[in-house]
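Chemist: Sequence first, then the predicted structure:
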Amino acid sequence: MADSDNSRTLPVVTRRRLLSTSATWLAAQVLDVNAAPHPGNGPPDGGDPTLMLWQDWRAAHNQVEKFCRRQQRLETALIAAVGFPHVDITVPDQHCVIAAFTVEQIDRQFGDAPEHTKAKGAAKAVLAESQAAWDALDERIGYSRAKEAEEKAFTMREQRLNDLFSQPARSVVGVAAKLHTVIAMGEDSPGDEFPWPQIRVAMMDLLSIGQENIGNKE
């Protein structure tokens, strides 16, 4: 009993292992549902519609992760090659250098004083050159296109998430599917702060109950 209690201590509930285990188990349940008899053109007998919606969400979630990685890789390449569009300017009367990323920032720093007109114009020209270099490389490697694809993937995942949680679960497996989405989408949250450790333990409980129920049916 002591060993069992120790194995459930919250700090050892790792995110990746739980996500991988639960996703694999849920995917197996989807396969079982798909293999069940279909009444006409309807859903499989005894199937929980939540599982099908979870499968749709998971596909959308995988797309989000794919496009996020691509967008981040291209952004890193852009910054390494040409730097983020900006211009370093010396702030009048303050003898310090700051980075300006927009024309508005340049105008704000230099103000309307006539003696700063030339420096302000030069700063805007440098910023324009920096932006042009960024835009040219962006067009060539497809960073903006990747970012747009990422945004569309996020929108699709949100729609799939809403579909999933709008459907009442009819089984322990269905509840586990919903909880899996919460854990997956909260993966970047601190692993040792409430409520994430408790949510992960609840997921372990559902997996255990679900496996026991399936075992009892066999």
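Modeler: Sure thing, it's come through.

Chemist: switch to C-alpha atoms for all contacts and neighbour counts from now on
Modeler: OK.

Chemist: Which parts of the protein are strands?
Modeler: Along the chain, the segments classed as strands by DSSP state E run 87-91, 96-100.

Chemist: What residues sit buried inside stretch 114-129?
Modeler: For stretch 114-129, the neighbour count (16 or more other CA atoms under 10 Å) marks Lys120, Ala123, Lys124, Leu127, Ala128 as buried.

Chemist: repeat for stretch 148-164
Modeler: For stretch 148-164, the neighbour count (16+ other CA under 10 Å) marks Ala149, Glu150, Ala153, Phe154, Met156, Arg157, Arg160, Leu161, Leu164 as buried.

Chemist: Quick check: Ala176 touching Leu206?
Modeler: Yes: between Ala176 and Leu206 there is a contact under CA atoms under 8 Å: 6.0 Å.

Chemist: Between those two, which has more neighbouring residues?
Modeler: Ala176 (26 against 20; other CA atoms under 10 Å).

Chemist: Give me the neighbour count for Leu79.
Modeler: Residue 79: Ile, not Leu. Using other CA under 10 Å: Ile79 sits among 12 other residues.

Chemist: try this one side by side with the last:
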Amino acid sequence: MTERLCREQRRLERKLAETIGFPSATILSNGESVTLHSLKEIRELLGVDPIDSAVRAKAEADFAAHQAHWDAADREIGYSAAMRAEHEAANRAEALLEELSETAATTLAGVAAKLDAILKEGQSSEDDAEFPWPQIRSAIEDIAGISRQREPG
């Protein structure tokens, strides 16, 4: 669920970025066009110098207008809602993993399930060759082999 919601959130963010652009303001600084992506960046670059106050005020207003445009489009397509849903799913998955780690396995299948959860949550890809992922995959295969040997017939 978390992965599906993450993909959806990224799709919506990409759509916003392509249609609206990330909130920003562009100013001329030392003869060069500079794009700033936050009020903090604007204030850090332009400081409190009275000479720059008109430029700063215009940049802040431009940024606020762009942010408002982004926010309106966000509400229309549901980007922030998708991001909240993704965070909630990630928090729920984390809580379930914590609960899983606190629950004793009583069968080989239970141990394999715990290892599989670790593998799915932790490895960057199914063929990740960095420690400990190959070792965990090997342990899961060993458990499956032992389980098959223990089954009657």
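Modeler: Sure, I can see it. Nothing here was measured: the structure is a model prediction, and the numbers come from that model.

Chemist: What does Phe194 of structure 1 correspond to in structure 2?
Modeler: Phe194 of structure 1 maps onto Phe131 of structure 2 when the alignment is built from TM-score structural alignment.

Chemist: Ser4 of structure 1 now?
Modeler: Matched to structure 2 by TM-score structural alignment, Ser4 of structure 1 sits unpaired.

Chemist: ok, Gln67 of structure 2 touching Pro23?
Modeler: Yes: Gln67 of structure 2 is within contact range of Pro23, at 5.0 Å (criterion: CA under 8 Å).

Chemist: Quickly list what's touching both of these two.
Modeler: Here Gln67 of structure 2 and Pro23 have no joint contacts, going by CA atoms under 8 Å, 6 or more residues apart in numbering.

Chemist: same for the longest helix along structure 1, what does it pack against?
Modeler: Longest helix of structure 1, by residue count under DSSP state H: helix 49-82. Counting contacts by 3 or more CA pairs under 8 Å, 6 or more residues apart in numbering; DSSP states H and E, helix 49-82 of structure 1 packs against helix 15-35, helix 117-141, helix 143-166, helix 172-185.

Chemist: What's Ala17 of structure 2 aligned with over in structure 1?
Modeler: In structure 1, the residue paired with Ala17 of structure 2 according to TM-score structural alignment is Ile79.

Chemist: Distance check, that match against Glu65 of structure 1.
Modeler: In this view, Ile79 of structure 1 and Glu65 of structure 1 are 21 Å apart by CA to CA, to the nearest Å.

Chemist: ok, now Pro168 of structure 1?
Modeler: 27 Å.

Chemist: for Gly83 of structure 1, same thing?
Modeler: 25 Å.

Chemist: Is Ala73 of structure 2 in contact with Glu18, as I believe?
Modeler: No: judged on CA under 8 Å, Ala73 of structure 2 makes no contact with Glu18 at a distance of 11.6 Å.

Chemist: So between the two, which is more surrounded?
Modeler: Ala73 (16 against 10).

Chemist: Under the alignment, what does that one map to in structure 1?
Modeler: Aligning on TM-score structural alignment places Ala73 of structure 2 opposite Leu137 in structure 1.

Chemist: so who does that match touch?
Modeler: Leu78.

Chemist: Excluding residues flanking it in the chain, which one is nearest Arg137 of structure 2?
Modeler: Ranked by CA to CA, 6 or more residues apart in numbering and with sequence neighbours excluded, the top spatial neighbour of Arg137 of structure 2 is Leu119, at 7.5 Å.

Chemist: Can you find the partner of the one you found in structure 1?
Modeler: Per TM-score structural alignment, Leu119 of structure 2 is aligned with Ile183.

Chemist: before we move on, what about Asn91 of structure 2?
Modeler: Asn91 of structure 2 maps onto Thr155 of structure 1 when the alignment is built from TM-score structural alignment.

Chemist: Give me the distance between that match and Lys147 of structure 1.
Modeler: Per CA to CA, Thr155 of structure 1 is found 13 Å from Lys147 of structure 1.

Chemist: again with Met204 of structure 1
Modeler: From Met204 of structure 1 across to Lys147 of structure 1, the span is 35 Å (CA to CA).

Chemist: One more: Trp196 of structure 1?
Modeler: 29 Å.

Chemist: returning to that earlier point: contacts only, for the residue nearest to Arg137 of structure 2.
Modeler: Trp133, Ile136, Arg137.

Chemist: For the last one, grab the count of nearby residues.
Modeler: As a burial measure, the neighbour count of Arg137 of structure 2 was computed by other CA under 10 Å and equals 17.
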